[in-house]
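[1] From the sequence below, what's the structure:
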Amino acid sequence: MIVPPASRSLWLLLFTLKGSIVSVIWKRVAAMMLLATAVVIAEHRLALDGTGLGAVPLTLVGLTLAIFLGFRNSVAYERWWEARTLWGELLIVVRNLTRQTLAFPDDLPDARRRELVHCLVAFAHALRHMLRGSDPAEDFAPWLAPDKAALLARSVNPPNVLLGHLGQAYAQLRREGRLDSMLTADIDGQLTRLSYIVGGCERIRSTPIPFAYILLLHRTVYIYCLLLPFCLVGSIG
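    You can find the predicted model right below:
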């Protein structure tokens, strides 16, 4: 998610490229501008009759385009909101587990408490990097031992590996008598929620909008843009 700066100047809103699709579509926009220029030249210099089509085609195609764009915007927002809800739940669960780890295990050395809390922090980084397809090594370094960080870097699903390690660590605390059975069950439930969060994020990442909808929308947009200069040249020149 791209977080905008707190100060939003007019220059930022109009000309920033981060989060904008200008870098993706500028070639297509330029092609449409060349087409419109060619239509205007043909209408004014070559004196072609029937160049203008009128507003009826734009009205018909524009109505269809509005429906498709509304659907696309609705789906995009639903996916964004579900992802934001999952990430917010992740923060809540990690904070709960951190509080329980620091408060409840009896006579647990501080080094082991820090190791468990650091694994929880590394879990958030691991999930973020797995979803983005980026290298997590830099974010793992402050929180994990080098051997564990290297093991996670080689893993296909680092968040799931960390969940397995955390489950075994809390189970060991239960076997040592540092956690009672009720608290262990509650902690296991929190870890299960983290597993559901990972699955939900993977579902959003690996399930794009159906290609048939994207194809239909793109074709409608191209038809509308191709008709635009022919429909407007007769009325506005």
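[2] From here on, just use CA atoms for contacts and neighbour counts.
    Will do.
[3] Neighbours of residue 173, how many?
    Other residues within reach of residue 173, judged by other CA atoms under 10 Å, total 16.
[4] Repeat that for the one 5 residues further on.
    A total of 17 residues lie near residue 178 under the criterion other CA under 10 Å.
[5] The structure of the following sequence is requested for comparison with the preceding one:
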Amino acid sequence: MIVRPRPHWLRLLFVRRGSLIRLILPQQLFTVGLACLVVLAHGQLFHWKVTLTASPFSLMGVSLAIFLGFRINASYDRYWEGRKLWGALLVDSRNLARQALTLTAPGTDVRPFVLGLAAFSAATRNQLRDQAPETGLAGLLPAEVLAQVTPRRGVPVAIALWLGGLMREWREQDRLVPQLAERMEQSLDQLMAALGGCERIANTPLPFTYSVILHRSVYGYCMLLPFGLVDTIGWMTPLVVAFVSYTFFALEALSDEIEQPFGLMPNDLALDALAAGIEASLREMLGEVPPPLPLPDADYQLR
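    A predicted model of the protein is given here:
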């Protein structure tokens, strides 16, 4: 995820990181090169004059912009919902840690439980990104528990089951009043609900047919545009085509990127920083000094 101060307006024109130019450069060069060839050929294709004007492209451009806007909104809804679910993970983890620290009987060792909440967030990140299940769990779970949960297909669910087992032991040992245990169970249920919401986003992409239609429309529009402009603006055609195609190609690439907000692309959610923030907050509640938090985009000054 790119997090950086907004640069000066002039420098913002030449920023590379976040501009998606690396992703769309090949098709951008292709369309500009095609526009140059159309200008050189005076709009002729194999001795046949392509009689197009700018009028149809005005109508097509409006429709295509609305189509792209809908796709961007659909992708951003998924992105923002993912961010809200991770915010819920933070809130519910803090609530459970606070309840464990204040509602259990004095002398109860709640440190494994609180660190287990941090392990739940780290395991959720690993599952969403298809990373190794043990990544970031060392030091958060007891060794025997780590060996039990990492072979599982759903590591976060296994960790939640272990946390529920600790709460059951506290009830059986009269270290947690049943009525208060019910409140903690509700917070644990909300953690599971957040996990399920993240899985729903990760496992249910936007319909593929929608992407195909939008992709074909954008490329068809940008490839035909030079024929509609060459008789009107002449040698300015490649410049206009470059600007229009950059807008459409970049919007399409951005919608594809944030459609899966839990990935590793520059504009995806900073799950490493979010998971580290949850761990730091929980360690502070235990009275420990957490390590420095990683920055989502620490090298922005070098770009």
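[6] Once they're superposed, what TM-score comes out?
    In this superposition the chains share a TM-score of 0.88, using TM-score structural alignment, normalised by the length of the first structure; 233 aligned residues with a CA RMSD of 2.4 Å.
[7] Residue 279 of the second structure maps to what in the first structure?
    Residue 279 of the second structure is assigned no aligned equivalent in the first structure, the criterion being TM-score structural alignment.
[8] how near is residue 279 of the second structure to residue 82 of the second structure?
    Per CA to CA, to the nearest Å, residue 279 of the second structure is found 19 Å from residue 82 of the second structure.
[9] Name the residue in the two with the higher neighbour count.
    A direct count of neighbours by other CA under 10 Å for residue 279 of the second structure and residue 82 places residue 279 higher, at 28 against 23.
[10] Run through who's touching the helix or strand where residue 34 of the second structure lies.
    Counting by DSSP states H and E, the element that carries residue 34 of the second structure is helix 21-40. For helix 21-40 of the second structure, contacts defined as CA atoms under 8 Å, 6 or more residues apart in numbering pick out 44, 222-223, 226-227, 230, 234-235, 237-239, 241-242, 245-246, 249-250, 253.
[11] likewise stretch 230-237 of the first structure?
    Against stretch 230-237 of the first structure from outside (CA under 8 Å, 6+ apart): 36, 39, 40, 43, 51, 52, 53, 54, 55, 57, 58.
[12] Also stretch 183-192 of the second structure?
    Residues contacting stretch 183-192 of the second structure (CA under 8 Å, 6+ apart): 88, 89, 92, 93, 95, 96, 99, 157, 160, 164.
[13] Mean distance of the helix or strand where the first one lies to its aligned residues in the first structure, please.
    In this structure, residue 88 of the second structure is located in helix 54-103 according to DSSP H and E. For helix 54-103 of the second structure, the mean deviation from the first structure after alignment is 1.2 Å (mean CA distance after the TM-score superposition for the first structure).
[14] List the buried residues for stretch 71-83 of the first structure?
    For stretch 71-83 of the first structure, burial by neighbour count (16 or more other CA atoms under 10 Å) applies to 72, 79, 83.
[15] count of residues packed around the counterpart of residue 188 of the second structure in the first structure?
    Aligned counterpart of residue 188 of the second structure in the first structure: residue 191 (TM-score structural alignment). Number of residues near residue 191 of the first structure (other CA under 10 Å) recorded here: 19.
[16] Ok, residue 120 of the first structure next?
    When neighbours are counted by other CA under 10 Å, residue 120 of the first structure registers 22.
[17] Which residue in the second structure aligns with it?
    That one, residue 120 of the first structure, aligns with residue 117 by TM-score structural alignment.
[18] just checking, that match is part of a helix?
    Yes - Residue 117 of the second structure: assigned to a helix according to DSSP: H, G, I helix; E, B strand; the rest coil.
[19] That one is in contact with residue 91, isn't it?
    No - if you go by CA atoms under 8 Å, residue 117 of the second structure and residue 91 don't touch, sitting 11.3 Å apart.
[20] ok so, going back, and the buried residues of stretch 71-83 of the first structure as CSV, adding distance to residue 153 of the first structure?
    What follows is the buried residues of stretch 71-83 of the first structure, written out as CSV (distance: CA to CA, whole Å):
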residue, distance to residue 153 of the first structure
72, 36
79, 28
83, 24
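[21] between the residues you listed, which is nearest residue 155 of the first structure?
    residue 83 (23.3 Å; CA to CA).
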